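Colleague: Pasting a predicted model and its sequence here:
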Amino acid sequence: MPTKKLILLMLVVSLSLFVASFFGITWTFIILCNAVVLFATFLDLFLSPNKRQLSFERVLPQEMERDITYEVELKIENHSDKAIKFRFKDDLPQSFKRPFPYYGTAEKDRATIVTYETAAPVRGEYTINQLYFRYRSTLGLWEKQKTVNMEKTVKVIPDLTETKEYLENAQKFLLHEGVKIKKQNSSVGEFAKVRNYVVGDDPRKINWRQTAKLQEVMTNEYEPEHGKHITLLIDCGRMMGVELKRGNRLDKSLEAAIAVAAAALKKGDYVAVLAFSKGTKVYVPPGKGMEHLQTILKAVYNLKADAAESNYGVVLNYLQTVQKKRSLLLLFSDVKTFLHEESALAYLRRLRQRHVFLMIGIEDEELRKQIKKQPSDMQSTMVKSIAQQQMVFKKREKNRWEKQGLQMIEAKEENLAVTAISNYIDIINRGLL
């Protein structure tokens, strides 16, 4: 393909010959000049490296976490005796960050490695196939294109940042609304270890023998019995597709659910996962051990929010058939939508006799913003009034459900995982299972 440089050259030559024609130059001279220029350009094209002298290898991760930046490495082997200037576009999906075209230079008779950064904001499985590579001739008058087939499948999974943070520093997740919740009945749990006494520990658990021996105040630490059953319920209905600052409600719920699963599996509990909308979409039976986290991740990473409303009654009825053992039912859903489902209340009353139920949703920041906003005209006053009415309804219905032992909690999107894990640990430590 001709480059802008070649087109500009031909325009300059043509303009020069046009001006010279007024001074009586012959047609022979004009044809000869054009022939010389064309011969020079084709010679430049002929002497440029052949496509077969170029080979490519792309290296990118098989799994990418949502909205996390990764480096993709492209190895370009130039087997010719000429350096080339190139630009390329990779066949990334449109939802990916695409820093193209990418410009660079490949040295002669050697391999050149270039890297670019990309990020995927939407979960799912994607196929990255072709690479579109263009390089210029020595004089830059022509540009050759080579399309390379390099098929690669990439899975975009939920952001595991909070899961990794918990596994590295669990104490960070033991705080909820500024109050330490790692408390338990003194008669519940088994001895774990002896550690240094810190402010807030029960003085009755001081180990006086070790204190006298080490000349430091030491205390016994107990932990709950392991092997409890945790069932994570993930709503994939219409309201879970509502966009947030980063991703949507389903994205944040999945990331929080995986963090809770990691916390429970690390403590030796059994974890099951049930994702649903109109019906059951995914069910992962109870499993134990950190390897079960990969099973859960593979099952739920590609979940999408449906356009239909969730059918809580059908799902809770199905749950009674598959979960016979007493467990903690941790539901990630939209609280406001759930409160309108009176049919679910009958099923939950039966489930409550055997299981512990806790629902966690994402706080509606826009609703709180409208309530705090000072009205300036009639319209803003009406908006604030409706927002206050919605908040009163939500609080009234939540109180009605909580009186029947069905607890509901809302958290800010950035604190969803912390809130879920801290409440899970609180329930376990209080021996409610």
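Modeller: Looks like it arrived, so ask away. Residues are numbered from 1 along each chain as shown.
Colleague: from here on, contacts and neighbour counts on C-alpha atoms
Modeller: Fine.
Colleague: Mind checking what secondary structure residue 147 has?
Modeller: Under DSSP: H, G, I helix; E, B strand; the rest coil, residue 147 falls in the strand class.
Colleague: Count the residues that sit near the residue lying closest to residue 208 once chain neighbours are set aside.
Modeller: Nearest residue to residue 208, sequence neighbours excluded (CA to CA, 6 or more residues apart in numbering): residue 218, at 7.2 Å. Residue 218 has 22 neighbours, counted by other CA atoms under 10 Å.
Colleague: putting a second one here so we can go through both:
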Amino acid sequence: MKQFFKSLYLSTRFFTAFFSIAVLFIISYFFPGLFFVAQMLFYLLMGLLIIDIILLYRNKTGIKAKRALPDRLSNGDNNTVRIELQNTFSFRCFLNIIDELPVQFQQREFSRSISQASGTTKEIQYQVRPLERGEYHFGSLNIFVSSALQLVIRRQQFSKETMVPTYPSFLQLKKYEFLAFTNRLKSYGFKKIRRIGHTLEFEQIKEYIPGDDVRTINWKATAKRNQIMVNQFQDEKSQPVYSIIDTGRVMKMPFNQLSLLDYAINATLVISGIALKKQDKAGMFTFSRKVENLIPADRKQSQMQRIIETLYNIQTDFAESDFERLYVDIKRNLKQRGLLLLYTNFETLDGLYRQLPYLQAIAKNQLLVVIFFENTELTEVLEKPALSTRQIFEKTIAEKFVYEKKRIVNELRKRGIYSILTKPESLTVDTINTYLEIKARGLL
């Protein structure tokens, strides 16, 4: 009985009818002839109320519902949540679905309203976009059922509290891995790379496809097969590719609700997967006051899982990053020359000059690529027309900071250090482009 009253709600329609009848009773004090009408309407309302309760509670099963969650959420991406509904009532029901989302989404009034015919099964979907890694706790799935009378609402609860971990963007990993091995790269912003040369190791003769170097056409095979055939040369393999993530305070800056650190983590996951697919050795580590989370470059089948689990727990420590310590640890631990993708951020030339001696020292023995970020908010300021004195000052200051970023790129280039200045949302694409270009040109 206690459970019955906990699940029973009276609808707005019932209270509207009840108060209307109450007003009619009050009016009947002055017009006695209306008293009988009000009395009949009250009995009718109570009768319909009892009928509605019987309709909704006679069937103990009522609505069957199940929330289907992915095993893990992908950070920064839209993840689909499915709710499966089955109506076992003998009549059409009206459902109000309220799902208790994790507190991280800050959606306290999430609901969907639908109607469902008797004996049918429905599925509704919605998407959630997590903006930080960690544990996300979904609460109960609440289904509020009403009949065509809509005087009474029966609440049913399903899918008690469920925890789903949010990992770095593995959806991006799948997407870019596919694009990196097809000829659809250009449509997603990947630039076409002209090969300067080949390694000496011949791999196979294959049919020509658009994008192949015409200089590799094998004329004898072409004449024999009566279709264009090209020689395919094998890229050099098993080269170390390290992603180095700065976890200092400069990486806590947010853009489009994600921190620079999370953009770097998502890009690290993708580039590690592509490097392994290209049969290179992928590794990673983080640094701030010291080097941490070191995963030596390897090609083992378990390497991606190790990288994913490590990236899941990375957080900023709000300290100033020690590039001298970074140089010492790289010198000590990385004996083989490899590609180092350093994700960090420099806002001013002075900030670069303090670290430049250590970057130059790293670049002597390794192929170093320094990756830092455009301030897209400043770009938006520059694109708006200045209509007041204050806006003119703001635009002037924004131009100064944007120009500083370009000077940083030039300073690194003058010292023979590769660099990528990228928008946060373009980080993954630009990093893949750079990796593929380095591989194509045989710079490692």
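Modeller: Here it is on my side, so go on. Values in this document were obtained by computation on a predicted structure and should not be read as measured data.
Colleague: Does the residue nearest to residue 208 of the first structure touch residue 201 like I think?
Modeller: No: applying CA atoms under 8 Å as the test, residue 218 of the first structure and residue 201 come out as separate, 10.3 Å apart.
Colleague: Identify the contacts common to those two.
Modeller: Taking CA atoms under 8 Å, 6 or more residues apart in numbering as the contact criterion, no residue touches both residue 218 of the first structure and residue 201.
Colleague: what sits against residue 67 of the first structure?
Modeller: Taking CA under 8 Å, 6+ apart, we find residue 67 of the first structure in contact with 119, 120, 121, 122, 159.
Colleague: Please list only the buried members of these.
Modeller: The neighbour count (16 or more other CA atoms under 10 Å) marks 119, 120, 121, 122, 159 as buried among those.
Colleague: and those as TSV, adding secondary structure and distance to residue 319 of the first structure?
Modeller: Output for these, formatted as TSV (DSSP: H, G, I helix; E, B strand; the rest coil; distance: CA to CA, whole Å):
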residue	secondary structure	distance to residue 319 of the first structure
119	coil	37
120	coil	34
121	coil	32
122	coil	29
159	coil	27
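Colleague: Specify which member of these is nearest to residue 86 of the first structure.
Modeller: Lowest distance from residue 86 of the first structure to these (CA to CA) belongs to residue 119, with 23.5 Å.
Colleague: and that closest one, what pairs with it in the second structure?
Modeller: For residue 119 of the first structure, the aligned position in the second structure is residue 128, judged by TM-score structural alignment.
Colleague: ok, back up a step: okay, the residue nearest to residue 208 of the first structure and residue 371 of the first structure: tell me how far apart.
Modeller: With distances taken as CA to CA, to the nearest Å, residue 218 of the first structure is found 49 Å from residue 371 of the first structure.
Colleague: Could you identify the most distant pair in the buried ones among the contacts of residue 67 of the first structure?
Modeller: Spatial extent of those (CA to CA) is set by the pair 119 and 159 at 11.5 Å.
Colleague: Check which helix or strand residue 131 of the first structure maps to.
Modeller: Applying DSSP states H and E as the criterion places residue 131 of the first structure in strand 124-136.
Colleague: Quick check: buried residues in that strand?
Modeller: 124, 130, 131, 133, 134, 135, 136.
Colleague: so who does the first one touch?
Modeller: This points to residue 124 of the first structure. If you count contacts by CA under 8 Å, 6+ apart, residue 124 of the first structure has them with 155, 156, 157, 301, 302, 303.
Colleague: The stretch 101-250 of the first structure: helices as residue ranges?
Modeller: In the stretch 101-250 of the first structure, the helices defined using DSSP state H, counting those that start in this stretch lie at 161-168, 208-214, 249-266.
Colleague: Run a quick neighbour tally on the closest residue to residue 180 of the first structure other than its chain neighbours.
Modeller: Distances taken as CA to CA, 6+ apart place residue 174 nearest to residue 180 of the first structure, at 6.2 Å, with adjacent residues excluded. Number of residues near residue 174 of the first structure (other CA under 10 Å) recorded here: 21.
Colleague: Sweet, I'm off.
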